[in-house]
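Asker: okay, sequence plus prediction incoming.
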Amino acid sequence: MKPPKKWKMAILIWIAIYPIITLMFTFLGPVFMQINPLPLRTLLITAIVVPLMVFVAIPLLQKLMAKWLYK
């Protein structure tokens, strides 16, 4: 099976990352805003987002959108 086209993966990643970041800032935004300096805050945010993307969101969306993704 050929890998999906890059533009399709870009859309898939955007579909995955947008709600994760939106929900994270909605519920944890005030907590993160108290963390200084900015590099530490960014480190903590990415430490949450990247594993969620790699191990949960992307595999789930690849299964749900496989027909379109590999077409």
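Answerer: On my side now, so go ahead. Note that this is a predicted model, so its numbers are computed, not measured.

Asker: only C-alpha atoms from now on, for both contacts and neighbour counts.
Answerer: Noted.

Asker: tell me which other helices or strands the longest helix along the chain touches.
Answerer: Assignment by DSSP state H gives helix 6-33 as the longest helix of the chain. Using 3 or more CA pairs under 8 Å, 6 or more residues apart in numbering; DSSP states H and E, the elements in contact with helix 6-33 are helix 38-52, helix 58-64.

Asker: below is structure B, check it against A:
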Amino acid sequence: MKTKIKLIASLKIWLVIYPSITLFFYLFGQSLARLPMYQRTFLLTVSLVPWVVFVGVPLLDSIILHVSKKYNT
């Protein structure tokens, strides 16, 4: 994979994961604070990785495609 494509992919992932983690901790942070770190990390990753892979990034891709079509016409 070329460097430019890798940079774009990492930016897309970051644009999805950062607000997702922030929202996750906002909603569940107090409840999760009682758990040990390894359990919090497990719950965070088991819920957010599928979200990012199957929903977040594809949704962002469709938004980018829609916006780019709008500006190209």
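Answerer: Perfect, thanks for sending it. Being a predicted model, the structure only gives us computed values, none of them experimental.

Asker: turn the helices and strands packed on helix 6-33 of the first structure into TSV, columns for mean neighbour count and distance to residue 31 of the first structure.
Answerer: Listed next are those as TSV, based on neighbours: other CA atoms under 10 Å; distance: least, CA to CA, whole Å:
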stretch	mean neighbour count	distance to residue 31 of the first structure
helix 38-52	13	10
helix 58-64	14	26
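
Asker: would you convert these into JSON lines that also reports distance to residue 19 of the first structure?
Answerer: Compiled in JSON lines, those are given as follows (distance: least, CA to CA, whole Å):
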{"stretch": "helix 38-52", "distance to residue 19 of the first structure": "11"}
{"stretch": "helix 58-64", "distance to residue 19 of the first structure": "12"}
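
Asker: for residue 8 of the first structure, find the nearest of those helices.
Answerer: Nearest to residue 8 of the first structure, of all those, is helix 58-64, at 10.5 Å by CA to CA.

Asker: so what's residue 41 of the first structure closest to, chain neighbours aside?
Answerer: Among residues not flanking residue 41 of the first structure along the chain, residue 35 sits closest, at 5.7 Å (CA to CA, 6 or more residues apart in numbering).

Asker: which element is that neighbour on?
Answerer: Counting by DSSP states H and E, there is no helix or strand that carries residue 35 of the first structure.

Asker: map it across to the second structure for me.
Answerer: In the second structure, residue 35 of the first structure lines up with residue 35, judged by TM-score structural alignment.

Asker: quick one: neighbours of its match, just the number.
Answerer: Using other CA atoms under 10 Å, residue 35 of the second structure has 11 neighbouring residues.
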